[in-house]
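Undergrad: I'll drop the sequence and a predicted model, then ask my questions.
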Amino acid sequence: MPPRLPTPPTGWPISSYGTYEEAQRAVDYLADGDFPVEEVTIVGVDLMLVERVTGRLSWGRVVGTGAASGAWFGLFVGVLLSLFNSQSSGYGPILVGLITGVVFGVVFAAVGYGSTRGKRDFQSASQLVAGRYDILCQPRSAEKGRDLLAKLAMRPGERKE
């Protein structure tokens, strides 16, 4: 069972990869080889926060996005209200929820964007990425794991970085 509190990983390094996908493929290879993978840990080293800019922000885009997200939430609340309200029939609660959601979505998005005062006129997506991914293994199985991963590295078409 993994520890509940953050603790440094333990074990011996048995391989290192340039991408998480390669490290994941290596652990999958170990699992296919009946290796005790519960003794393995993938550790991201040299962590970086990568923020990829996805587009420019404008008042029109902010208001449109706020209206759309508010509409979805309002529609959800309206449907819930109509399901649990036996006195009202038809689309009244759904329509009220939708309109209220749009109004609040626009207001909250506009206030949030206006508070930046033009200092962040772009959208982005952040991701935590490692410079390399080490595979650690408990000492009792490290040699077997290293041998298996050496065979993986020697297979044609699959390269280890």
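TA: Arrived safely, thanks for sending.

Undergrad: only C-alpha atoms for contact and neighbour calcs from this point on.
TA: Noted.

Undergrad: residue ranges for the strands of this structure, please.
TA: Residue ranges of the strands in the chain, as given by DSSP state E, are 12-17, 40-56, 122-137.

Undergrad: Could I get the buried residue list for the second one?
TA: Going back to what we said before, that points to strand 40-56. Residues of strand 40-56 classed as buried by neighbour count (16 or more other CA atoms under 10 Å): Val40, Thr41, Ile42, Val43, Gly44.

Undergrad: Take this one as well and set it beside the first:
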Amino acid sequence: MAEIFSLKFPQSLGVYDHYADAQKAVDFLSDEGFPVQNVLIVGTDLKQVERVTGRLTTPRVLAAGAASGAWLGLLVGLLLGIFAKGGAYFATVLTGILLGVLFGAVWALIGYLATRGQRDFSSITKVVPGRYEVLTEHNLLAQGQELLAKLPVKPADL
């Protein structure tokens, strides 16, 4: 699988500030008959970005834990409900949900209290490239450069 994401002797056709520009360059090469199966778009200058989504409070932690536990309890209740006799199916599912809510809330609260206020916010993280480099095999470099010279969107300066 790793072979599909590598070239034997890669050479740079250009570096672009935006993925859309790198994609446009490769699409142009494809339209011109260039063997694009020998091209990679590589994100470079990686940075991790963390977006803070809100403040964590005890009620918010309890609510999130209860909601998560409810889903788990629903799943367990449905699975156990399959084996329930007579009219006990709905009671089994409801019991699973209620126990899941309780378990999820308590477990989330324990995790939150264990941090001792060192991280009182929620966030999501993403790794974002700063630039996108278009690479090709060394023996195709001159042909690729000649074709890309006709493209209106030029690579960023190195």
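TA: That came in fine, so what should we check first? Bear in mind that the values here come from a model prediction, so they are computed numbers and not experimental data.

Undergrad: centroid residue for the second structure?
TA: Among the residues of the second structure, the one closest to the centroid is Lys126, at 7.0 Å (CA atoms, centre = their mean).

Undergrad: I'd say it and Gln48 touch.
TA: Yes - the pair formed by Lys126 of the second structure and Gln48 meets the contact definition of CA atoms under 8 Å, at 5.7 Å.

Undergrad: Go through the first structure and flag its longest helix.
TA: Ranked by residue count under DSSP state H, the longest helix found in the first structure is helix 59-84.

Undergrad: Tell me which other helices or strands it touches.
TA: The contact analysis (3 or more CA pairs under 8 Å, 6 or more residues apart in numbering; DSSP states H and E) places helix 59-84 of the first structure against helix 92-115.

Undergrad: now the helix it packs on and helix 59-84, what's the angle there?
TA: Taking axes from the mean of the first three to the mean of the last three CA atoms, to 10 degrees, one finds that helix 92-115 of the first structure is oriented at 150 degrees with respect to helix 59-84.

Undergrad: how big's the offset between helix 92-115 of the first structure and the second structure?
TA: Its aligned residues in the second structure lie a mean 1.1 Å from helix 92-115 of the first structure after superposition (mean CA distance after the TM-score superposition for the first structure).

Undergrad: Please state the offset of that helix from the chain centre?
TA: Averaged C-alpha coordinates place helix 92-115 of the first structure at 27 Å from its chain's average position (CA atoms, centre = their mean, to the nearest Å).

Undergrad: Relative to the second structure, which residues correspond to it?
TA: Using TM-score structural alignment, helix 92-115 of the first structure corresponds to residues 91-114 of the second structure.

Undergrad: ok, and for that stretch, which residues are buried?
TA: Neighbour count says stretch 91-114 of the second structure has 92-109, 112 buried, by 16+ other CA under 10 Å.

Undergrad: Stretch 69-76 of the second structure now?
TA: Gly69, Ala70, Trp71, Leu72, Gly73, Leu74, Leu75, Val76.

Undergrad: got the contact list for that stretch?
TA: 93-105 (CA atoms under 8 Å, 6 or more residues apart in numbering).

Undergrad: and if we set it to 6 Å?
TA: Stretch 69-76 of the second structure has contacts (CA atoms under 6 Å, 6 or more residues apart in numbering) with Gly96, Ile97, Gly100, Val101, Gly104.

Undergrad: which of these lies closest to Gln23 of the second structure?
TA: Gly104 (44.3 Å; CA to CA).

Undergrad: The closest one against Ala63, yeah?
TA: No - here Gly104 of the second structure lies out of contact with Ala63, judged by CA atoms under 6 Å, at a distance of 9.0 Å.

Undergrad: For the most far-flung residue of the first structure relative to its centre, give me its contacts.
TA: Relative to the centre of the first structure, the most outlying C-alpha is that of Gln87, 42.6 Å out, by CA atoms, centre = their mean. Listed by CA under 6 Å, 6+ apart, Gln87 of the first structure has no contact partners.
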